[in-house]
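**Q** only the shape, not the letters, is given here:
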């Protein structure tokens, strides 16, 4: 980690963060934020560029980001500090463990998974996050009417995401009538350096939006 990221961990983690492996029982989100509000969970916040901007724009939601990389969480805390964000909490660890053991069924309003690791080699596809069992787990934690929003710039992964989510009975593709079932790219999602690079390299980003039945 950089010096700044290490400082962010020292100064901000005690107030903003929790480690999944140290959680006990169901996470009391209302108590953690000190208020009751819609809950957004972002899985895989990376270096926090999108996460910090969205949390800033959505002050009326309780925004939770989970990430496995220390440096990414450190950078996210730096970005949040710079933007004056106070409705963001961070989790370090495995999203599957979090959802299985510490998030109550039908308690999340939105789950966002933007640009998960594509594992582009075919022999590694089984490592991809978006698989039927995982999507079933996510769907079970969404409130009825809640939203699962996915985005990727890898065409075959986008198609896999669509196939997996279309096969989950608890989910309905909000844009099923659009060409390919793809959601229009939302104007509110920031264009990151990562997405810009993908576009330069000829990869088209795809969004998918599903509603919990």
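**A** Arrived safely, thanks for sending. Just so we're clear, the structure is a prediction, and the values are computed from it rather than from any experiment.
**Q** CA atoms for contacts and neighbours, from now on please.
**A** Noted.
**Q** what ranges does this structure have for its helices?
**A** Listed in chain order, the helices of the chain (DSSP state H) span residues 3-16, 29-33, 49-57, 70-83, 95-97, 132-141, 155-166, 193-200.
**Q** quick one: closest of the ones you listed to residue 120.
**A** helix 155-166 (8.3 Å; Cα to Cα).
**Q** could you dump the helices of the chain to a markdown table with mean neighbour count?
**A** Compiled in a markdown table, the helices of the chain are given as follows (neighbours: other Cα atoms under 10 Å):
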| stretch | mean neighbour count |
| --- | --- |
| helix 3-16 | 15 |
| helix 29-33 | 14 |
| helix 49-57 | 20 |
| helix 70-83 | 20 |
| helix 95-97 | 16 |
| helix 132-141 | 19 |
| helix 155-166 | 18 |
| helix 193-200 | 13 |
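**Q** put this beside the first:
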């Protein structure tokens, strides 16, 4: 079976709602002025990462970066890596562009588009050094779980874009979603869990104010860290026969 064909052809339910488009004047000014500098337009063709960043370096994809606070801190702490942020909401894009400008951080680029289509159409197989998906919309109502980003077809596609040994790092503060993430990531034959189940928060992921407040109130946060596995899992092969 051609797994690449499968990942190309699968349909998906969008994991976001498009009406959340309000921007503050500051975000709008940054968006209009800086998107031509640090933004990459979505196109259904392969993105040349070396030309985009004007260097050869490991590239980390971040899906749904929100207001970009965590993205900026990680990019500053890891100047040797390239960071490609994908976000649909213009307010978040404007906020991150403002942060990039304020801190003169040059290793971040932004695509404002549906992440599934970006990964499918613009990222070559086996090219990413890592993927960050932090606190995606949990769609807490059971009837809305189908809208969650972490679903088997997308994870299979995403894993195919990882270079050997590269990683996927997810984090959520919804236990039910954490359990779904663990099941979906564990079920992908291209990935292996770096821990028995959930991972401790890696040092490179800063703890946000929102997260700290939640932890102080007794809320949980679950990290998952999986890496690209190019050795077939014999147990899975037996189950597939």
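**A** Perfect, thanks for sending it. Bear in mind the structure is a predicted one, so any value in this text is a computation, not a measurement.
**Q** follow-up on the earlier one: looking at the helices of the first structure, which is closest to residue 211 of the first structure?
**A** Between those, helix 132-141 lies closest to residue 211 of the first structure; by Cα to Cα that is 8.9 Å.
**Q** relative to residue 123 of the first structure, which of the helices of the first structure is closest?
**A** Nearest to residue 123 of the first structure, of the helices of the first structure and by Cα to Cα, is helix 155-166 at 13.4 Å.
**Q** where does that closest one end up in the second structure?
**A** On the second structure, the counterpart of helix 155-166 of the first structure by TM-score structural alignment is residues 175-186.
**Q** what does that stretch contact?
**A** Outside of stretch 175-186 of the second structure, the residues within contact range by Cα atoms under 8 Å, 6 or more residues apart in numbering are 138, 150-152, 155, 171-172, 191-193, 197-198, 220-224, 226.
**Q** and these, which are buried?
**A** Buried members of these, scored by 16 or more other Cα atoms under 10 Å, are 138, 150-152, 155, 171-172, 191-193, 198, 221-224, 226.
**Q** ok so, going back, check the mean deviation of the match of helix 155-166 of the first structure from the first structure.
**A** Superposing on the first structure and averaging over aligned pairs (mean Cα distance after the TM-score superposition for the first structure), stretch 175-186 of the second structure comes out at 0.5 Å.
**Q** next one: the residue nearest to the spatial centre of the first structure from residue 110 of the first structure, what distance?
**A** For the first structure, the residue nearest the mean C-alpha position is residue 42 (2.3 Å; Cα atoms, centre = their mean). Noted for residue 42 of the first structure: a distance of 8 Å to residue 110 of the first structure, by Cα to Cα, to the nearest Å.
**Q** repeat for residue 117 of the first structure
**A** Per Cα to Cα, residue 117 of the first structure is found 20 Å from residue 110 of the first structure.
**Q** tell me which of these two has more neighbours.
**A** residue 110 (23 against 14; other Cα atoms under 10 Å).
**Q** longest strand of the second structure?
**A** For the second structure, the longest strand by residue count, based on DSSP state E, is strand 162-172.
**Q** next, the mean deviation of that strand compared to the first structure.
**A** Superposed on the first structure, strand 162-172 of the second structure shows a mean distance to its aligned partners of 0.4 Å (mean Cα distance after the TM-score superposition for the first structure).
**Q** list of residues touching that strand?
**A** So strand 162-172 of the second structure is contacted by 125-136, 138, 159, 178, 221-230 (Cα under 8 Å, 6+ apart).
**Q** ok now it, how far from the chain's centre?
**A** Distance, stretch centre to chain centre, for strand 162-172 of the second structure: 9 Å (Cα atoms, centre = their mean, to the nearest Å).
**Q** please identify the buried residues of that strand?
**A** Within strand 162-172 of the second structure, the residues scored as buried using 16+ other Cα under 10 Å are 162, 163, 164, 165, 166, 167, 168, 169, 170, 171, 172.
**Q** which among those residues gets closest to residue 70 of the second structure?
**A** In terms of Cα to Cα, no member of these lies closer to residue 70 of the second structure than residue 171, at 12.3 Å.
**Q** kindly present the helices of the first structure as TSV, with separate columns for distance to residue 89 of the first structure.
**A** Formatted as TSV, those follow (distance: least, Cα to Cα, whole Å):
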stretch	distance to residue 89 of the first structure
helix 3-16	5
helix 29-33	8
helix 49-57	10
helix 70-83	9
helix 95-97	14
helix 132-141	18
helix 155-166	27
helix 193-200	23
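**Q** list the contacts for residue 173 of the second structure?
**A** Neighbours of residue 173 of the second structure in contact, by Cα under 8 Å, 6+ apart: 135, 219, 220, 221, 222.
**Q** give the aligned equivalent of the fourth one in the first structure.
**A** So that's residue 221 of the second structure. Aligned partner of residue 221 of the second structure by TM-score structural alignment: residue 205.
**Q** any idea how far the closest residue to residue 181 of the first structure other than its chain neighbours lies from residue 189 of the first structure?
**A** Leaving out its chain neighbours, the residue that sits closest to residue 181 of the first structure by Cα to Cα, 6 or more residues apart in numbering is residue 175, at 5.4 Å. Distance, residue 175 of the first structure to residue 189 of the first structure, by Cα to Cα: 17 Å.
**Q** between these two, which has more neighbouring residues?
**A** Between residue 175 of the first structure and residue 189, counting by other Cα under 10 Å, residue 175 is the more crowded of the two (17 against 12).
**Q** how about that one, what's its partner in the second structure?
**A** Residue 175 of the first structure maps onto residue 195 in the second structure, by TM-score structural alignment.
**Q** wait, that match touches residue 225, no?
**A** Yes. Under the criterion of Cα atoms under 8 Å, residue 195 of the second structure is in contact with residue 225, at a separation of 7.3 Å.
**Q** before we move on, back to that, the residue nearest to residue 181 of the first structure against residue 211, yeah?
**A** No. Under the criterion of Cα under 8 Å, residue 175 of the first structure makes no contact with residue 211, lying 9.9 Å away.
**Q** quick check: chain neighbours aside, which residue is closest to residue 66 of the first structure?
**A** Nearest one to residue 66 of the first structure, counting by Cα to Cα, 6+ apart, is residue 91 at 4.5 Å.
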